[in-house]
Every structure is written in C-alpha cells, then in structure tokens.
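A.B. asks: My questions are about this predicted structure, shown below with the sequence.
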Amino acid sequence: MTMILAITNQKGGVGKTTTAVNLAASLAATRRKVLLLDLDPQGNATTGSGVDKYHLEKSLYEVLTRKCSTEEAIVKCPEAGYDLLPANADLTAAEVELINVIGRELRLKRALAEVSDRYDYILIDCPPSLSMLTVNAMVASEAVFIPMQCEYFALEGLSALMETVESIREAYNPDLQIEGLLRTMYDPRAGLTNDVSAQLTEHFGDKLYDTVIPRNIRLAEAPSHGVPALVYDRTSRGALAYLALAGEMNRRHRSRRGADKVREQV
C-alpha cells in the first residue's frame, strides 16, 4: 500500500527540502520504492537530486497542466536510489493557468493515481507557503510530515500549519492526518531546544518522531554536489540520522498496518 506524504511547513528555512531529499534516499536504501515530487518552483529538490532544473524536457508543470502524463515526466535518479518528478520556475505558471479551472485542487491527486501503485512511498516537497500547490499536495496525501526547528517562531508557524491542515480536512480531504513532526537542526546544548522539545512532546505525544536531525555540515554541502548526504558521506551524522528516520518510519507503518488488519478481523 502506497504512503503519500506532504512534507511541509509554512515557515521557510526549517530543513524541509533537506528532509525530502534525504528521507527519500534513506527509504530507498531500505529497499523501498520511492517517488520524490518537487512541488516547489525553486526546484531545490530537483537540483539536490542531481537533475538540471534548467534543461528539463518535462516537469511537474506539464503534468499539472495536462501537457504530458505523469509517467512521461518521471526521471530516474539511480545514484540517489529513487524516482523524481522534477520542477523549476515554470511551476509558478501552473498556479496562474489553473486559477479558474474547476477541480484544480485535485490535479495532483489524479496525476499520482496514474503511478502510485508502483511505489511504497511518495514524498512531496511543498513550497514554504500556503498556495494552490500546497493545497494540491495536502489533497493528494494521506498525511502531512512536518520538519521544524526547536525555536519560538517555529512554534508560531506550527500553529498556523495546524489550522491549514484542519481547513483542508473540512474542504477537501477528511482523512488527512498528521504523520509526524521531525526536529531538525537539533542542538541539545541549547536550553530553548529542550524547552520546545518538551512542549512538542506534551502536545503531540507519539506524533513526535524520536529521531532528531542534528546540525551537520555534510547535509549542507551535499546539495551542491547534486546528491543526498547518504551518497556524499554515508558515515556523516546527518546521513545516519536520516537512515534512522527511515527505519523509524518503516516501523511505524508496519505497526499501523498490523493494527488495521487486527481491526478488520474483529
């Protein structure tokens, strides 16, 4: 069963694209079939996957505007281990072209239905804003995965994101869940980090992932080489943290599927 996750946070600079690329590579390393969608017109997930965003023959723009099929736009990233639906600045035009189209919120969901049965995970790297693109991601997804820093302003942004998720539930996707929260750029020596972590544990309980992503220079360097940290430096703290995250995610999903089967039998 395919798990479709929108990796999102309306606050920028929280490690959202870093998480999308490195989680995709780490899940692929656990022998899961993964499709990464770059839904951000900046195209950073595309570049970070080793694909030249300036010379794309087809991209997510063409998919959303129905100029090509989903299959035609998928790019193989053998070094990273996953497939990619790339994007560049053209994606901005999709929002303009679809603004008066009926059912525009369902474009991505319908596009993914063409290929979803091929993958264990589909990860969507969302733009750092509430736009038509982000709405499409949440409508198409089963759950939202939220990377965040342990700082005061991140908590403010999290509150706004929760309101957005609830609005999407009411309007388009009543089954949308919070998959989990991931603490990024984590520094346990900082008092505020520990304070915010305690608040997150209190309010979100087991939705807060045990794995934390440390500040790590290799995670910052890897995108300039067009590869995930797992390829750039497999032994780095950042790469090992994302491998741990992939393992934790796989265990959680196995546990949920087992619980679902028990309920079906009862």
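C.D. replies: That came through fine.
A.B. asks: CA atoms for contacts and neighbours, from now on please.
C.D. replies: Noted.
A.B. asks: any chance you could map the strands in the stretch 51-200 of the chain?
C.D. replies: 75-77, 82-85, 121-125, 143-149, 177-186 (DSSP state E, counting those that start in this stretch).
A.B. asks: for comparison:
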Amino acid sequence: MGWQQPDELPTTLSTLMQKAMNDQPIQPGEGILHHAEGVDLIPANIELAGLEVTLVNSMNREKMLKQVLDSAKREYDFILLDCMPSLGMLTINALAAADAALIPVQAQYLSAKGLEQLLQTVQKVRRQINPKLKIEGILLTMTDSRTNYGKQISNLIRQAYGKNLKVFEQTIPRSVRAAETSAVGKSIFQHDPKGKVAEAYKSLAKEVQADADRQRKLSSERAR
C-alpha cells in the first residue's frame, strides 16, 4: 500500500485495539491513512504480533477489533480485513467483526488441508460469537493451469467443498508482476493494468458483486 516503514507510523491497528482494550475513546478517522488510489487503510506493524498475547487476558477479547471498526464503518461501503494465515486471536477478532469471509486458498496440498481447520473455526465463531457471519466463498489463488498438479488441487477443492460452499469460478493466476506490487507500493491495477492478474481481480469483483445483488433481491422478496 506504499508505506515502506510501518514500524515508524505513530498510530496503527495495534494502537487502536489497545485503546479499545483500555476503554479509551477512539477519535473519528484516527489511524486511517489515505492511499492515492482512493483506498483508506488502517496499517499494522510488528506491534500487532505482541498484542495477540495481551488479548488473551482481555475481557471480551474476541470483539476488540469490532469495537475499533464500529467507529469507522458508517463512513464506508466496504471494509476488507486482511488476515494472516493463522487461526490465532487476531483472526478470531476479524471473524467476529465481519459480515462474510472470503477464503483465499493457494492451489497446493497443504493449503487445501488447512482449509478444513479454518472452516471449523468459522462455524465455531458463528455459533458462539457472530451468528450473522457467512462464507462468501473460496477463492483459488496462485493457480497454474499449465501443470497437472495445479489442476488436481483445483478439482479436489471444487469436489470436496463445491456442494456446500461457493467456490469462485474466477481463479487468481500466479504472476511475478503481482509479487512486485508490494515493493512498488501500487495496486496491480496501477502496476500492470492489462495483465492477467488485474483482469482476474476485476472479474472476481464482478462475481462477488453479482452474488451480493442476488442476496439483496432474495432478502427483499422474502420481506414482501
């Protein structure tokens, strides 16, 4: 997102969650950075790793991130929570705050195995903390359609989960240009707008939006 030295930022997600834990007020817009491409963000840095330990002993520990976002969500149409690939307290906080979970899975055997544990965690959060949480779908990423191995993993996930969950038709291909975006601090749409990854993400966004429109239509029909 363009901030190359996050450890030097005065206010990060860790700062705001610490305030929520200490019952201190969070000012509107506090800690929010504005990216040139029209996206706002609350950054994280190394302090967030230490916060996970502190969270364990906090009252209402699963809902600290939700408290932080409650002050900001009225200002935005969409808020995306980018989680690390672990099932620790920070991921539980994200699931407790979210309306829906979109699950990216690399087309590799170990990633596919980890998916089962994540789905169990989502079910547990839904039962105990956030009954409104739904699974938006499973997104296959870093795919390589040229290899038989990649095709096998993709088919395995679609067969194992496709009956009960949406597995997005659109997949995100492996690309060196996508890996470069972290270093240049630009999105794939700025860095390689005509490339296959930019096209894939545009297509995914349309698929997610179409699903959301369908859900809204169903809800309004039921309300009648």
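C.D. replies: Looks like it came in fine. From a predicted model like this one, the values you see are computed outputs, not experimental measurements.
A.B. asks: quick one on the thing from earlier: got the strands of the stretch 51-200 of structure 1 as CSV, with distance to Glu97 of structure 1 and mean neighbour count columns?
C.D. replies: Compiled in CSV, those are given as follows (distance: least, CA to CA, whole Å; neighbours: other CA atoms under 10 Å):
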stretch, distance to Glu97 of structure 1, mean neighbour count
strand 75-77, 24, 17
strand 82-85, 20, 24
strand 121-125, 21, 25
strand 143-149, 26, 24
strand 177-186, 29, 20
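A.B. asks: What I need now is those strands written out in a markdown table, including distance to Leu36 of structure 1 for each item.
C.D. replies: Shown next, in a markdown table, are the strands of the stretch 51-200 of structure 1 (distance: least, CA to CA, whole Å):
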| stretch | distance to Leu36 of structure 1 |
| --- | --- |
| strand 75-77 | 10 |
| strand 82-85 | 5 |
| strand 121-125 | 5 |
| strand 143-149 | 14 |
| strand 177-186 | 17 |
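A.B. asks: So which of those strands is nearest Glu105 of structure 1?
C.D. replies: Checking the strands of the stretch 51-200 of structure 1 against Glu105 of structure 1 by CA to CA gives strand 121-125 as the closest, at 15.0 Å.
A.B. asks: Residue in structure 1 paired with Tyr76 of structure 2?
C.D. replies: Structural alignment (TM-score structural alignment) places Tyr76 of structure 2 against Tyr119 in structure 1.
A.B. asks: That match contacts Val34, correct?
C.D. replies: Yes - between Tyr119 of structure 1 and Val34 there is a contact at 5.6 Å, judged by CA atoms under 8 Å.
A.B. asks: how about Asn100 of structure 1, what's its match in structure 2?
C.D. replies: Using TM-score structural alignment, Asn100 of structure 1 lines up with Asn57 in structure 2.
A.B. asks: same thing with Pro86 of structure 1?
C.D. replies: Match for Pro86 of structure 1 (TM-score structural alignment): Pro43.
A.B. asks: Could you list which residues are in contact with that match?
C.D. replies: With CA atoms under 8 Å, 6 or more residues apart in numbering as the criterion, the residues that contact Pro43 of structure 2 are Pro6, Thr12, Leu13, Gly31, Ile32, Leu33.
A.B. asks: farthest pair in those residues?
C.D. replies: The span of the contacts of Pro43 of structure 2, defined through CA to CA, is set by Pro6 and Ile32 at 12.9 Å.
A.B. asks: Counterpart of Glu71 of structure 1 over in structure 2?
C.D. replies: In structure 2, Glu71 of structure 1 lands on Gly29 (TM-score structural alignment).
A.B. asks: number of nearby residues for that match?
C.D. replies: Applying other CA atoms under 10 Å, we find 12 residues neighbouring Gly29 of structure 2.
A.B. asks: if I look at it, how far off is Val39 of structure 2?
C.D. replies: 14 Å (CA to CA, to the nearest Å).
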